[in-house]
Structure formats: structure tokens, C-alpha cells
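Novice: Predicted model follows, preceded by the sequence.
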Amino acid sequence: MFSESIKITKMHGNGNDFVLVDEFEKEIVPEKMKPDFVRAVCHRRFGVGADGTLFVQPSIVADARFRYFNNDGSEAEMCGNGIRCFSRFVVEEGYVKGEVVKVETLVGILELEVDEDGWWVKVDMGEVKTKKEEIPANREVWGLEKTINNHKFVLYAVNSGVPHVVTFVDDLDFNIIEPAKIIRYDDTFPQGTNVNFAKVLSEDEITIRTYERGVENETLSCGTGSVAVAFVANKLGLASNHVKVITKGGLLKVDVKGNKAYMTGNANRVFDGFINLKELRFD
């Protein structure tokens, strides 16, 4: 077992909240224990409570290495809101000097610009992938119609760091959980997918709701989901290259340039403290 207490930082990006563990100088949670630790610490009744856990680690190819685990203990390739929080932390702690941070992730090295005045962070999200093998999906999902409870949804799938399905609706005032789960677990997606329901307000503004794989519920905000929605809307001619994406937790700005996307949003550091491991429920 590891130490009896662990220092953690609670952060969020537009209400998408995280427990951050600083392993920049040494490993705190043994690798084999990370999934169990994440499930315990993210529990909203018996732990700290969070959508996921961030681990800050050293990197030999970038300024720092980003690890992200969903609250079910599964490791994800990327988290848009999480990487903004991560970047604020490494700048604030002095691990990185200057406004530009290069971060190693499972999808490659990403470059971020950190504005310490208000802690707004711009992320170069790289290329948004649309080929079925890159999503991954076992068939093309671009304008694919799917009927759920007598309602037709038109689906568009991309990978904006993790798999996402986007569908546009006229009204977001409905229970998204049931249709989202059906799409999330559809056999079309061998690794599952995140699901976004979007309403276009204008060519410059879209409001969305996101069901996240790994959290298995709606979250207040999803960075990669916001990028996916803005990208798809742009390619369909529904939105401009510069889009404000309104989530339940707040505002994100997404710029689309060709097949690349850039996301700008805030990063909030709520508190620092210690958790007593013997008080967590590991079950």
C-alpha cells in the first residue's frame, strides 16, 4: 500500500471537475493501484468527488506528462477540460516557465498557451480525425440516421482526442441519458463513444449537452466534446470558424482551421488538501 495520506488539488474547467495528484517529482500512487484509487477518490459520497483524476508526471519529450483517468478507473487518451487544469497547475507550481506549455499525452504532444491573468488556457487540439478507423468505428458515421423511441437522430462521429458522436437537435430540453446510452454502447463503436447533443443558435454560437464515456453520465462540460461539435458544425456549414460553445458549466471558445482545432477556456483551482487513504472505500 502507498502512503497513508496524499496531497491532492481539486480543480475544474467549467464544472467538469478533477482530483489532481502531483507525481512530477516522484510516483505517489503505484501504477497498478491507480484505477482503484481513482474510483475511490472520485466517489461523490465516500471520496472527494470528481469526474476524473489527473496525474502530473515528468516527461522526457515535453515539459510534463499528462495522465487522465475517468471516474470508473479507465484511462482516457485525452480530456480537454482536464488538460487546461493540468497546464495551469504546472505553471503555477513553477514546473514550467513562460506562457507556452508542451504536454505529453496519449494522443501526442500538445501545445498550450497559459494566460495567468484569469487563467485562460488555449489548447492546440491537433487534427480532428474523421476516418472510421481513427475514431474508431466499424462503419462510416457521417450523416448516419438512427431512430430511438420514435425520434430520428442524425449522427456524425469524429475523434477530437477521444471518440465523439455529434447530433443536432432543435431543443435540448429533454432527458438525454437514454438515447445517449444507446448510442454510446452501439456496436458501431468498439471502444464506445462520448455523445453530444447540440443546438445551433447562430453561426457563432452553439449550446451543447454531453454524455461522457467513462463517467457514464452527463457532465457539466466537455472540452473534447465542444471541439467535436464546433468542428462538425463548421464542416456542415452550420457554424463559422470561430464558435462560442455554451455548456451547462460555462463557455468555451473553439477555432477551426482546416482539420485542426484550438480550444480556449478557463481553469479553476478550488482547493489543495490531503486525503486519508484509510478512510476511502476501495470496493
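Specialist: Yep, it's here.
Novice: When you work out contacts or count neighbours from here on, use the C-alpha atoms and nothing else.
Specialist: Fine.
Novice: Am I right that residue 199 sits in a helix?
Specialist: No. Residue 199 is assigned strand when assessed by DSSP: H, G, I helix; E, B strand; the rest coil, not a helix.
Novice: Please look at it and residue 171 and confirm they touch.
Specialist: Yes. With contact defined as CA atoms under 8 Å, residue 199 counts as touching residue 171 (6.7 Å).
Novice: what residues are shared contacts of the two?
Specialist: Residues touching both residue 199 and residue 171 (CA atoms under 8 Å, 6 or more residues apart in numbering): none.
Novice: Looking at these two, which is more packed in?
Specialist: Shown here are residue 199 and residue 171; by other CA atoms under 10 Å, residue 199 has more neighbours (20 against 10).
Novice: residues in contact with the residue nearest to the spatial centre of the chain?
Specialist: In the chain, the residue lying closest to the centroid (CA atoms, centre = their mean) is residue 79, at 3.0 Å. Contact partners of residue 79, counting by CA under 8 Å, 6+ apart, are 68, 161-162, 222-224.
Novice: Ranking by neighbours, what's the top pick from those?
Specialist: Within the contacts of residue 79, neighbour counts (other CA under 10 Å) peak at residue 223, which reaches 31 neighbours.
Novice: Excluding chain neighbours, what is closest to that one?
Specialist: residue 80 (4.1 Å; CA to CA, 6 or more residues apart in numbering).
Novice: also this one, for the comparison:
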Amino acid sequence: MSLHTFYKYQGAGNDFIIIDNRDLKFTENNPQKIAQLCDRRFGIGADGLMLLQSSKGSDFEMVYYNADGNIGSMCGNGGRCIVAFAKDQGIISGNTTFLAVDGIHDASIDQAGTWVSLKMNDVNNIDTDGDAYVLDTGSPHYVKIVSHLETLDVATEGASIRNQDTYRKAGINVNFTSPEDNGYFVRTFERGVEDETLACGTGVTAVALAMAKHNQQQGDIETPIRALGGNLLIRFHANNNHYSNIFLEGPAKFVFKGTIDLS
């Protein structure tokens, strides 16, 4: 029997399995096994799995797996959740620097340990595909403005775009958005999950930047975004087609912990 303690966290409904792997006892490099852990009927259930590991140049390293069991690109809400986990474990206090697949990230967490601000990497270009925008915010994203977003079949429409010849091999996350109050409503189809998720951190970041380009906004910008699982805030500076000082902010909460046999 090979028992491992796991923790479940969620950020705006984006949920993750987190394992403290500083002792490197979790050696599972089996996509099928990780996919089973993320399965909502035969496993713990999650949008992804993260390992917190030691890092010489920062407070910790975040290793992220998609729900299909494959190693993933940067996950914004996952990054915020692992910061909350690190605080709960006493690894960090209020501010932190950690290593992810796309490099070093700075983050901060409030005293209550539930609101996390995560600095994302700069974005130096936003391309177009017809009337949609395409950019990389740590993961590749497709952003399309639509009407009647509440009733849109995101799973079907998102899968259709994600599997176009242009995007099929590498995959792309597909975000549909519409203006709402002083911000935007966003629904996302995520590659690796291959379905709609309740929120996507790199996705809402991509939407905020794309809408700044769409509206020809410049300077310091704050964009509130509502996802199905909760509210998020993106702050950044726009200078022509260059976007810097990008922060993804929102809730990150502990759900439960348990043990599972991985033998």
C-alpha cells in the first residue's frame, strides 16, 4: 500500500488536487493514474493536480498536471491555490516567489489566507484570427466576443474551435466573453480538461488583455471578470501591444484533505 495525503483547493470553482512533494515520495509519472485521480466518478475529482516541490531559487516549485494526466502549461488559478496551500502549510507567510513551468512568479496572500494576487508574465503580442483574439498568458488562449453567453453551448462550440486544424495538435483554450457592468462575463473551454470549467485564471487574464486591445485602451487598467464559479480581478499596464505588471487576483480556498492509495 502506498498512501499519500492530498489536499483539495478551489479558486472561483477551478478545483485542484495538491500534494506536498518536498520529500519526492510522489513519483507517479503515469498520465493514466493522474487522470484517474482527477476523474470525478472514479477518483478524487479535479480540474488538475499539482505537486509542491522544493526549489533552490524560490520558496517552492509548482508542478502542474492537466486533468487528462499530462504535464500542463501555466495555470493561473492553480498558482493562486498553491500559494494558499503553501501559506496553510507554513511554508510562506504573506508574500512569496515560486517557480512554475513558465518561470518565476511573485504572489501575495491576505492575512485571512483566502485572497491571492498572482503576478503573471508580460504579454508582448496579441494576434487575431478572424474576429477573435489569440494570445499566450502562460497558456495559449482564443478569445471571442459573443452575445447570449448565458445560454451558449460552450462545450460544443469550444471543442469545435479547439479541434480546428490550426489548433488541434498543440491545443488551445477557448474563451467566450460578453461585456457586463464595468467588466466582462467569461466562460472557458479548457484543453487538457476537454470541457468547460467554472473558471480559468490564464483565460480571464487573456480576456482582459484582449478586450483592452479591442477597445484601444492604454495605461493602467483594472478589469473585473465574472466566471461561472466566482469573481476575479485582472490589473495590468497596456502600452500599445505590450502588456506588463499583470496581476490575477481572486479567492483561493481549502476544501478538504484525505489520503489515497496509489499502489
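Specialist: Perfect, I can see it now. These numbers were taken from a predicted model, which means no experiment stands behind them.
Novice: Any idea what the TM-score comes out to?
Specialist: The TM-score (TM-score structural alignment, normalised by the length of structure 2) is 0.91; 254 aligned residues with a CA RMSD of 1.7 Å.
Novice: if we can go back for a sec, which position in structure 2 pairs with the residue nearest to residue 223 of structure 1?
Specialist: In structure 2, the residue paired with residue 80 of structure 1 is residue 76, using TM-score structural alignment.
Novice: Tell me where the stretch 1-150 of structure 1 has helices.
Specialist: Under the criterion DSSP state H, counting those that start in this stretch, the stretch 1-150 of structure 1 carries helices at the ranges 34-42, 80-92.
Novice: Can you give me the neighbour number for the residue nearest to residue 223 of structure 1?
Specialist: Neighbours of residue 80 of structure 1 using other CA under 10 Å come to 24.
Novice: Please apply the same query to residue 175 of structure 1.
Specialist: Neighbour tally, residue 175 of structure 1, other CA under 10 Å: 8.
Novice: What's the match for it in structure 2?
Specialist: Under the alignment (TM-score structural alignment), residue 175 of structure 1 pairs with residue 153 in structure 2.
Novice: doesn't residue 159 of structure 2 fall inside a strand?
Specialist: No. Read with three-state DSSP, residue 159 of structure 2 is helix and lies in no strand.
Novice: I'd say it and residue 194 touch.
Specialist: Yes. Residue 159 of structure 2 lies in contact with residue 194 (CA under 8 Å); the separation is 7.2 Å.
Novice: more neighbours, the two?
Specialist: For residue 159 of structure 2 and residue 194, the more surrounded residue by other CA under 10 Å is residue 159, and the numbers stand at 20 against 17.
Novice: Now do the strands in the stretch 151-283 of structure 1.
Specialist: Secondary structure of the stretch 151-283 of structure 1 (DSSP state E, counting those that start in this stretch): strands at 151-159, 163-168, 194-202, 205-212, 217-219, 242-247, 250-257, 260-266, 268-276.
Novice: Can you say which of the ones you listed is nearest to residue 31 of structure 1?
Specialist: Of all the strands of the stretch 151-283 of structure 1, it is strand 268-276 that lies closest to residue 31 of structure 1, at 18.4 Å by CA to CA.
Novice: what angle sits between the closest one and helix 34-42?
Specialist: Counting by axes from the mean of the first three to the mean of the last three CA atoms, to 10 degrees, strand 268-276 of structure 1 lies at 110 degrees to helix 34-42.
Novice: out of everything not next to it in sequence, what's closest to residue 127 of structure 1?
Specialist: Of all residues beyond its chain neighbours, the one nearest residue 127 of structure 1 is residue 260 (4.2 Å), with distances taken as CA to CA, 6+ apart.
Novice: List the contacts of residue 51 of structure 1.
Specialist: 16-18, 42, 70-71, 215, 219.
Novice: By neighbours, which of the residues you listed wins?
Specialist: Neighbour max across the contacts of residue 51 of structure 1 (other CA under 10 Å) = residue 18, 30 neighbours.
Novice: That one pairs with which position in structure 2?
Specialist: When structure 2 is aligned by TM-score structural alignment, the residue opposite residue 18 of structure 1 is residue 16.
Novice: Tell me who's in contact with its match.
Specialist: Per CA under 8 Å, 6+ apart, neighbours of residue 16 of structure 2: 8-10, 46-50, 78, 81.
Novice: Same check for the residues you listed, but in structure 1.
Specialist: Counting by both residues aligned by TM-score structural alignment, their matches' CA atoms under 8 Å, structure 1 reproduces these contacts from these: 8-10, 46-50, 78.
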